[in-house]
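>>> the following comprises the amino acid sequence and a computationally predicted model.
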Amino acid sequence: MTGGRRAAPRAAEGRRPRRALLPQLGLAAALTALLVAWGYLVVVAVDFGGRARNGSGAAWFLLALATVGAVACLFLALLVGVRLVRLVLNPPTDRPSGGRRAAR
């Protein structure tokens, strides 16, 4: 089968367009920071839980605060992770200005 009017030139076959890696790197850095913060807050919550069982009243409040912070960090990490996977698997395509499809 031969190419028609809309066939791409053969020189462009096999080449993949270069994509900017900045969005992927930014999301990867944010994901890493959120997971490190989550791990730290889990360790802190375990520490405050031990102190609270020994009778420290203020440790209960700090335990609750660290737990809510850990849950929030993990939730945000999941959101950022999904966005990163979607960006890697489905890269954005270049559209003409105005966000509309080109006229045929």
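Yep, it's here. Numbers count the residues shown, from 1 in each chain.
>>> make it CA atoms for all contacts and neighbour counts henceforth
Noted.
>>> Ala66 and Ala45 touch, don't they?
Yes: if you go by Cα atoms under 8 Å, Ala66 and Ala45 touch, sitting 5.3 Å apart.
>>> element containing the most centrally placed residue in the chain?
Residue closest to the average C-alpha location in the chain (Cα atoms, centre = their mean): Val80, at 2.5 Å. According to DSSP states H and E, Val80 maps onto helix 57-89.
>>> for the helix or strand hosting Leu41, what is the distance to the chain centroid?
In the assignment (DSSP H and E), Leu41 maps to helix 22-53. Taking Cα atoms, centre = their mean, to the nearest Å, one finds helix 22-53 lying 15 Å from the centre of the chain it belongs to.
>>> presented hereafter is structure B, for comparison with structure A:
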Amino acid sequence: MAHGKRAGARTKRRLRPALLGLALGVTLAVVAWGYLVYAAIDFGTSARAGDSTAWWFLALAALGAVACLFLGLVLVTRISRAVGLTRGPDPRTPATPAEPAGPTAAPGPGGAPPTPGGRRAAR
């Protein structure tokens, strides 16, 4: 940007340890997911060959893989919020009792739908 009088001071990019920790967590979760998927495939092969205890290990490895993938996706979401790519939901405002509560009122979140036909049918 030019050195105009409206140009703001540039902020320096700095290392943020929280983001580094989240990135490390995502990496570990994805590596664990890959290992558990590989183990589940191996246990499935053993189970089909006749090893009955391998079915239990297959189920545990599959559940662990699902948990690791979910954890990785949650951590990616937290990284995207920390970087500023996404933002959280807007806070809800409580409904005030002064709002009209009749068939002419617009339906609120969780409110009753308006009367079919509009204001004229409500008379």
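The structure has been received and is ready for your questions. Fair warning: this is a prediction, and the values are worked out from it, not measured in the lab.
>>> on that earlier part again, how about the helix holding Leu41 of the first structure, aligned to which bit of the second structure?
Residues 17-48 of the second structure are where helix 22-53 of the first structure lands when matched by TM-score structural alignment.
>>> need the counterpart of the residue nearest to the centre of the first structure in the second structure.
Counting by TM-score structural alignment, Val80 of the first structure corresponds to Leu75 in the second structure.
>>> what about Val76 of the second structure, how many neighbours?
As a burial measure, Val76 of the second structure scores 16 neighbours (other Cα atoms under 10 Å).
>>> list the contacts of it.
The contact partners of Val76 of the second structure, by Cα atoms under 8 Å, 6 or more residues apart in numbering, come to Leu22, Ala23, Val26.
>>> so which of these is the most crowded?
That'd be Val26 among the contacts of Val76 of the second structure, by other Cα under 10 Å, with 21 neighbours.
>>> residue contacts, the residue lying closest to it once chain neighbours are set aside?
Distance criterion Cα to Cα, 6 or more residues apart in numbering; nearest residue to Val26 of the second structure, sequence neighbours excluded, is Gly72 at 4.9 Å. Neighbouring residues of Gly72 of the second structure by Cα under 8 Å, 6+ apart: Gly25, Val26, Thr27, Ala29, Val30.
>>> okay, Gly72 of the second structure and Leu63 of the second structure: tell me how far apart.
Gly72 of the second structure is 14 Å from Leu63 of the second structure, where distance means Cα to Cα, to the nearest Å.
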